[in-house]
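Participant: here are the coordinates; sequence isn't available:
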């Protein structure tokens, strides 16, 4: 396969990956909006077919992403993954019978620019390097402490802050899982040290990767209770940020373009933060006319009413709009 054909295939697979992740995020958001929480919430979630559809879509998106990296460079494939946010906004709005507000579109644009700028300067400079077992365990312990801190702070707050806290934890878990996956791949390619006992190191890394993958998925599910756009943006930002921290701190990597890379990364982070703020506040900026089927003078319906069963809607009916 020549370079042009490989690039085309990589782009197509990247678009498939972004669509899979976007559909999965929308499905998770709908499940979160209909969830009552409390004890047994996880058991009820695992018993819903929609949850397993979301899991399958996430898996399909991951496989398409890995396949795209096989045919195209990281500098091309990784920025295209940011299209997940662009695809998720209209899909989620369509399912909720509303239009995407201008503020949300601006927030998505700012976030995409920041994310692409961040990814452009944080690509690995030495992809054959990997964490050793001791470093992998240290990273695992530190990540678990950070996730626990973010989760505990999220439980003590309400609204969008809760969603963003869980979203940050989800992105960090996924980023660490990616770093461990790179370690496992490199280790298998050159055989793990330790002779006959090397198999248990491989098995341990596989277990850690699976745990972070499942944890990231469950944390994102919790994050979407605070909405879709802002948590999804934070997940997509904290993922490469966590991987970049590991690369710089432990693998001897550095930002591309040297010192200017640090400047670009800082500026991109500020731009992306501006986008997240707009996405967080943009959900309340739609006019009544922006909501499909809302008549003049009528009380707008909740955005996610299409995914809540009618009996639940009737039981929760109040004379004021649901916030």
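Facilitator: It's in. Since this is a predicted model, take the numbers as computed values, not measurements. Numbers count the residues shown, from 1 in each chain.
Participant: all contacts plus neighbour counts: C-alpha atoms, from now on.
Facilitator: Will do.
Participant: Give the buried residues for the helix or strand containing residue 118.
Facilitator: Per DSSP states H and E: residue 118 is located in helix 102-121. The neighbour-count check on helix 102-121 (16 or more other CA atoms under 10 Å) flags 103-121 as buried.
Participant: What's the first helix or strand after it?
Facilitator: Next element after helix 102-121 (DSSP H and E): helix 133-155.
Participant: Flag every buried residue along that following helix.
Facilitator: So for helix 133-155, counting by 16+ other CA under 10 Å, buried means 133, 136, 139-140, 143-144, 146-147, 150-151, 154.
Participant: Name the member of the residues you listed with the shortest distance to residue 49.
Facilitator: Nearest to residue 49 among the buried residues of helix 133-155: residue 151, at 26.3 Å, using CA to CA.
Participant: Which residue comes closest to that closest one once chain neighbours are left out?
Facilitator: residue 166 (6.1 Å; CA to CA, 6 or more residues apart in numbering).
Participant: secondary structure element for the spatially most central residue of the chain?
Facilitator: Ranked by distance to the mean C-alpha position of the chain (CA atoms, centre = their mean), the top residue is residue 235 at 3.5 Å. For residue 235, the host element (DSSP H and E) is helix 229-250.
Participant: tilt between that helix and helix 133-155?
Facilitator: Counting by axes from the mean of the first three to the mean of the last three CA atoms, to 10 degrees, helix 229-250 lies at 150 degrees to helix 133-155.
Participant: which element follows helix 229-250 toward the C-terminus?
Facilitator: helix 259-282.
Participant: buried residues in whatever helix or strand comes next after that next one?
Facilitator: Next helix or strand after helix 259-282 toward the C-terminus (DSSP H and E): helix 310-315. Going by neighbour count (16+ other CA under 10 Å), nothing in helix 310-315 comes out as buried.
Participant: One more: stretch 171-191?
Facilitator: So, applying 16+ other CA under 10 Å, buried residues of stretch 171-191: 171-184, 186-187.
Participant: Narrow those residues to those in helices?
Facilitator: Using DSSP state H, the subset of the buried residues of stretch 171-191 located in helices is 171-184, 186-187.
Participant: and these, which two are the farthest apart?
Facilitator: Of all pairs in these, the most separated under CA to CA is 171 and 187 at 24.1 Å.
Participant: Which other helices and strands does the helix holding residue 235 contact?
Facilitator: helix 83-95, helix 102-121, helix 160-190, helix 198-223, helix 259-282 (3 or more CA pairs under 8 Å, 6 or more residues apart in numbering; DSSP states H and E).
Participant: try this one next to it:
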């Protein structure tokens, strides 16, 4: 399997997904409504989704999905530019850690595809189980603060997008038997349902809090769910021995942790912006608001 082309397409997809998500978040109203510019973000994100689908047709979920995490890294400088601020040292550090972890995992794992194809009821059962989990997250979001509500809705969106990637992989496999073949299987129609739910959850997350609170949660959940389904239901495997497997697993955990840390820094930044003026003034003279003082606002 050639890795370069699907990997390149996955990176380009991550860039378009980050751009489209940022445009949609900035174009949403405080109540989660949409504006005309929101549809531009949809078109950009759709382009990213198309590239991701092609990448999944050429490569494995274990290869493509970790690279999609780069969308977090792409979104950081774009959002900082729009907010007229500089990225902090911690943001740069964990962004670099994230990039190195993704590169290391792909180079070490060298994922290999599987010839197995689950039956249609496996896909249907997966979607039903995910919808049950989604309902639990939506109910739980009513009892938490806006910050955690954004995290829950972001997680729900990432969960659905991960299942969506799994379904897309199933559709691309069916296309080898002819385009008409995909219309007689449920995967294509399940994608429409899951994609709609993912966009809905995204909008609720955008309305609850800033982009960097919910976006990392979305981005962590998507590859975690898609890769797990790829291994458990599609039989994908990484070409590693025991030592390499343990190291690759550690790198994957560190990659997810880096995304979580970036989300925490975003939440701390938002808290600082919302702090009373006297506390902000004290912070400017060296008093920390629960952490190190920040520059570049």
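Facilitator: Noted; the coordinates are in hand. Model, not experiment: these values are computed from the prediction.
Participant: Report the TM-score for the pair.
Facilitator: TM-score of the superposed chains, computed with TM-score structural alignment, normalised by the length of structure 2, equals 0.75; 273 aligned residues with a CA RMSD of 3.7 Å.
Participant: before we move on, the earlier item: out of the helices and strands packed on helix 229-250 of structure 1, which is closest to residue 45 of structure 1?
Facilitator: helix 198-223 (9.9 Å).
Participant: hmm, back to that, let's have the helices and strands packed on helix 229-250 of structure 1 in CSV, adding distance to residue 25 of structure 1.
Facilitator: Conversion of those to CSV gives the following (distance: least, CA to CA, whole Å):
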stretch, distance to residue 25 of structure 1
helix 83-95, 7
helix 102-121, 15
helix 160-190, 12
helix 198-223, 8
helix 259-282, 15
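Participant: Now do the helix holding residue 235 of structure 1 against helix 259-282, angle only.
Facilitator: Using the same axes, to 10 degrees: helix 229-250 of structure 1 against helix 259-282 is 160 degrees.
Participant: Centre of the chain to stretch 121-132 of structure 2, how far?
Facilitator: Remark: stretch 121-132 of structure 2 is offset 20 Å from the chain centroid, using CA atoms, centre = their mean, to the nearest Å.
Participant: Tell me which residue of structure 2 lines up with residue 18 of structure 1.
Facilitator: Aligned by TM-score structural alignment, residue 18 of structure 1 pairs with residue 14 of structure 2.
Participant: Might one say that that match is in contact with residue 48?
Facilitator: Yes - judged on CA atoms under 8 Å, residue 14 of structure 2 makes contact with residue 48 at a distance of 6.7 Å.
Participant: Of those two, give the one with the bigger neighbour count.
Facilitator: Under the neighbour definition other CA atoms under 10 Å, residue 14 of structure 2 and residue 48 were set side by side, and residue 14 has more, 29 against 25.
Participant: how big is the offset of the helix holding residue 235 of structure 1 relative to structure 2?
Facilitator: For helix 229-250 of structure 1, the mean deviation from structure 2 after alignment is 2.1 Å (mean CA distance after the TM-score superposition for structure 1).
Participant: quick one: buried residues of that helix?
Facilitator: For helix 229-250 of structure 1, the neighbour count (16+ other CA under 10 Å) marks 229-247, 250 as buried.
Participant: what inclination does it have with respect to helix 160-190?
Facilitator: Using the same axes, to 10 degrees: helix 229-250 of structure 1 against helix 160-190 is 40 degrees.
Participant: I would like the residues contacting helix 229-250 of structure 1, please.
Facilitator: By CA atoms under 8 Å, 6 or more residues apart in numbering, the list of residues contacting helix 229-250 of structure 1 from outside reads 25, 82, 85, 88-89, 104, 108, 111, 115, 118-119, 122-124, 131, 135, 163-164, 167-168, 170-176, 178-179, 220, 223-224, 253-255, 272, 276-277, 279-280.
Participant: chain center to that helix, what's the gap?
Facilitator: 9 Å.
Participant: for stretch 54-69 of structure 1, same thing?
Facilitator: 13 Å.
Participant: Relative to structure 2, what is the average displacement of it?
Facilitator: Relative to structure 2, stretch 54-69 of structure 1 is 2.3 Å off (mean CA distance after the TM-score superposition for structure 1).
Participant: what does that stretch contact?
Facilitator: Against stretch 54-69 of structure 1 from outside (CA under 8 Å, 6+ apart): 9-14, 16-21, 23-25, 27-28, 77.
Participant: at 7 Å what do you get?
Facilitator: Applying CA atoms under 7 Å, 6 or more residues apart in numbering, the contact partners of stretch 54-69 of structure 1 are 10, 13-14, 16-18, 20-21, 23-24, 27-28, 77.
Participant: any chance of those in JSON lines, with secondary structure and distance to residue 52 of structure 1 too?
Facilitator: Listed next are those as JSON lines, based on DSSP: H, G, I helix; E, B strand; the rest coil; distance: CA to CA, whole Å:
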{"residue": "10", "secondary structure": "helix", "distance to residue 52 of structure 1": "27"}
{"residue": "13", "secondary structure": "helix", "distance to residue 52 of structure 1": "22"}
{"residue": "14", "secondary structure": "helix", "distance to residue 52 of structure 1": "22"}
{"residue": "16", "secondary structure": "helix", "distance to residue 52 of structure 1": "19"}
{"residue": "17", "secondary structure": "helix", "distance to residue 52 of structure 1": "17"}
{"residue": "18", "secondary structure": "helix", "distance to residue 52 of structure 1": "18"}
{"residue": "20", "secondary structure": "helix", "distance to residue 52 of structure 1": "13"}
{"residue": "21", "secondary structure": "helix", "distance to residue 52 of structure 1": "14"}
{"residue": "23", "secondary structure": "helix", "distance to residue 52 of structure 1": "13"}
{"residue": "24", "secondary structure": "helix", "distance to residue 52 of structure 1": "10"}
{"residue": "27", "secondary structure": "helix", "distance to residue 52 of structure 1": "10"}
{"residue": "28", "secondary structure": "helix", "distance to residue 52 of structure 1": "10"}
{"residue": "77", "secondary structure": "helix", "distance to residue 52 of structure 1": "26"}
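Participant: Many thanks, have a good one.
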